[in-house]
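# sequence unknown, structure follows:
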């Protein structure tokens, strides 16, 4: 029941977030601050590992970062190098064994790994490793990475290269040893990873917004297929394959990333504004009074729509930021109450008005339907729903929790049926060509919209 409850509570769930600092005397404290900026990417677990050059120590737990860590929990995490993770479990359960960093101790020393994304050939790799005698303690993809590394010969960098060649799917991961740190991005660049300068050292983050928390200066994005080694010799770059291309997940711009992050040189807020502008261009004949955005990731698109259309942007929905994630219950009345606790209609603003309601995406449709009903119950005369992305028709197997087409309402209903289901007066989406116009020459993965996956799907393909 837990998965069903979560699916109703939020239309689509975030990725994980990774953050690392190399060569700073308060590395673990800096990682803690960086993870705060990435908390939107995962709320199920958090952890930090740190190394002082001789010993590697780790502390982690289930829940939000502030629930897991007290000030005294950071004190033992001494050393100049540290990595951390906030988790949303797209693969593996929520057991403590799956909370990261995952640490292995062997003849080559101690290794800690944190990972964002999903390995699509994880089942095949795990079966192969188990046949060779490897024992797994958890069920996350990240543990597979460690087993692949330990099963190779050569230097650790050579082991990492060989392991990456075996991995398929979406991944960025950080590896920490007693002395060095490694940052890796998959050959398709499906998940973001950025490099920054932090004092005399470096930091690595899933999003650039976290750099501000530690006064770091953005240097560049880690390239697809690139492995960065941070050591006493400085920064070393190498690639594990020549087959590389840029295929950043479009949902990073649409939903996952914070608006103040820059991904592949594009500011997320500005990209969302562009999609709102394009939406407004499709509505030259629409008669409406105001634009309302669904908090929070839709607000930038709503502002873009407002500016382009000339309609005023109004705060028609109010978000309560003090409601936890565990309230939602399985009955219809309790689910409706959960939406009302998180969002309220601003009755004085919306009553009697014709509203353009801008949302970032439509996945399962349940939350959007309740929002439309909430606005109409507050007296809105009309609600015209505008979605700042294309219809999601295909499941994602790269770290997003939509694994079957049956979960996706747009794959089951026509546009007219969707409009009726939402109780909307009109309904419009963007198309993939609109996103390509907004993002320019940046290569993106649009698989959830057009079914063109960047990799083979292996056993996950049976879920389509």
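Nice, thanks for sending it over. Just so it is clear, the model here is predicted, and its values are computed rather than measured.
# C-alpha from now on. contacts and neighbour counts both.
OK.
# ok, and the closest non-adjacent residue to residue 287?
residue 354 (7.7 Å; CA to CA, 6 or more residues apart in numbering).
# Burial check on that neighbour, number of neighbours?
20 (other CA atoms under 10 Å).
# how about it, what does it touch?
287-290, 380-384 (CA atoms under 8 Å, 6 or more residues apart in numbering).
# for residue 383, what are its contacts?
Residues in contact with residue 383 (CA under 8 Å, 6+ apart) are 354-357, 372, 375-376, 424-426.
# typo on my end, it should be residue 77
28, 49-51, 57-59.
# then this one, side by side with the first:
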């Protein structure tokens, strides 16, 4: 298993991406390509399960990048069939470095009516309570993943088909989930009632594809058809086409707004909007809300680039690549010694001194989490001869942990939970620090009136502390939500 990048702990990370295909020859090859496009959502491990009538269910799970594992003909030949699903994973904060291969999805279960495999993006907020209940009633878990609860709940259902058993199981589940699953003949996609995590449907040749993002449909030449709706289950087969069900009733959508800010690739489409255009518009909002006299606007690559372009265009301050990213750093560079660790972000980023020297620089980044990387980047910019350093952040202050499928530090480690904006400015040692407001972020995402405080259009709990689904397991451990405070 590749070690975590030693300088990559100051960003929030999605924990996984899912992809599935039905009705095409060598479906596993399509899934491998889709997972490659979703690699940004999970870089620790990946897995594929396929089904072929002649060989039955076959699976492969590997640590590391998709390109290093699922491009080998010798492996892909073991995954035949016209139906396959896959998963890429980024472990939760508590399990980094301790992941076992049994934790790598998709998970598989054999039921009386046949086998089923399942891949899950999100987080089950009552998983610990469910796990205790299931173990008390005789279930034997094979992994430490919350997603395995779904398989066990399906096994305990008395419904006669696997899709019906899945409905039963997911009605017991709290939190956020986008699920891609498969039986011997069907590809299944489900989103939780609030639609917190993304899931889209595509048409590929004579078959169909389900994906966490549209960019993965592009790589296999699939046509984007539509998003799976919040609370919707689709069951897809070559015989019956697409069947749609609503097993959870109706609730207002609370899609994760951080997908727009950071998680999704900029070439994906979310809610009918280009992710790139939303991020560029965040920069426009920032320039309007927090203007500054400066000579140069620079992104912190790569996630700050669209917002920096928007900030530059709106402010009239020239845009420049003042920081250059080493694209070949990777997560498996070297086992870091203390001396290497002290180099910090210099192994990943380098300052374009000729551009920076003597300038008042606006640095645009997507977020400030712990603040450690921001401080190092500021020092590099000053060392290169900048006269002033101003930070503009393309998201509101991240003050609350996420419990819906995002790897977030404990609340006390989030800088914004402990300091005011002015205190953060002094802590980072910059000339000014401004975050886009929550209303500004909503406007950039297409909500002209800003945030509806009575019924927010997105899940923004990491900024507001407003959790649309109570994190039951964490509350049982003593975590206090903003409402409780």
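Right, received. Where do you want to start? This is a predicted model, so every value here is computed, not measured.
# circling back: output the contacts of residue 354 of structure 1 as JSON lines; include the columns secondary structure and distance to residue 399 of structure 1.
Listed next are the contacts of residue 354 of structure 1 as JSON lines, based on DSSP: H, G, I helix; E, B strand; the rest coil; distance: CA to CA, whole Å:
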{"residue": "287", "secondary structure": "coil", "distance to residue 399 of structure 1": "40"}
{"residue": "288", "secondary structure": "coil", "distance to residue 399 of structure 1": "38"}
{"residue": "289", "secondary structure": "coil", "distance to residue 399 of structure 1": "39"}
{"residue": "290", "secondary structure": "strand", "distance to residue 399 of structure 1": "36"}
{"residue": "380", "secondary structure": "coil", "distance to residue 399 of structure 1": "37"}
{"residue": "381", "secondary structure": "coil", "distance to residue 399 of structure 1": "39"}
{"residue": "382", "secondary structure": "strand", "distance to residue 399 of structure 1": "37"}
{"residue": "383", "secondary structure": "strand", "distance to residue 399 of structure 1": "33"}
{"residue": "384", "secondary structure": "strand", "distance to residue 399 of structure 1": "31"}
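# Quick check: the aligned residue for residue 354 of structure 1 in structure 2?
Taking TM-score structural alignment, the alignment pairs residue 354 of structure 1 with residue 360 from structure 2.
# cool, and residue 401 of structure 1?
Residue 401 of structure 1 maps onto residue 407 in structure 2, by TM-score structural alignment.
# tally of neighbours for its match?
What residue 407 of structure 2 shows, counting by other CA under 10 Å, is a neighbour count of 20.
# Identify the residues contacting it.
12-15, 91-93.
# how close does residue 444 of structure 2 sit to residue 283 of structure 2?
Computed as CA to CA, to the nearest Å, the residue 444 of structure 2 to residue 283 of structure 2 distance reads 9 Å.
# who's more crowded, these two?
For residue 444 of structure 2 and residue 283, the more surrounded residue by other CA under 10 Å is residue 283, and the numbers stand at 35 against 23.
# Not counting residues beside it along the chain, what's closest to residue 59 of structure 2?
Residue 59 of structure 2's closest residue in space is residue 49 (CA to CA, 6+ apart), at 4.2 Å.
# tell me which element the one you found falls in.
Taking DSSP states H and E as the definition, one finds residue 49 of structure 2 inside strand 45-52.
# The helix or strand that comes right after that strand packs against which elements?
The element immediately downstream of strand 45-52 of structure 2 (helix or strand, assigned by DSSP H and E) is strand 56-63. When contacts are defined as 3 or more CA pairs under 8 Å, 6 or more residues apart in numbering; DSSP states H and E, strand 56-63 of structure 2 sits against strand 45-52.
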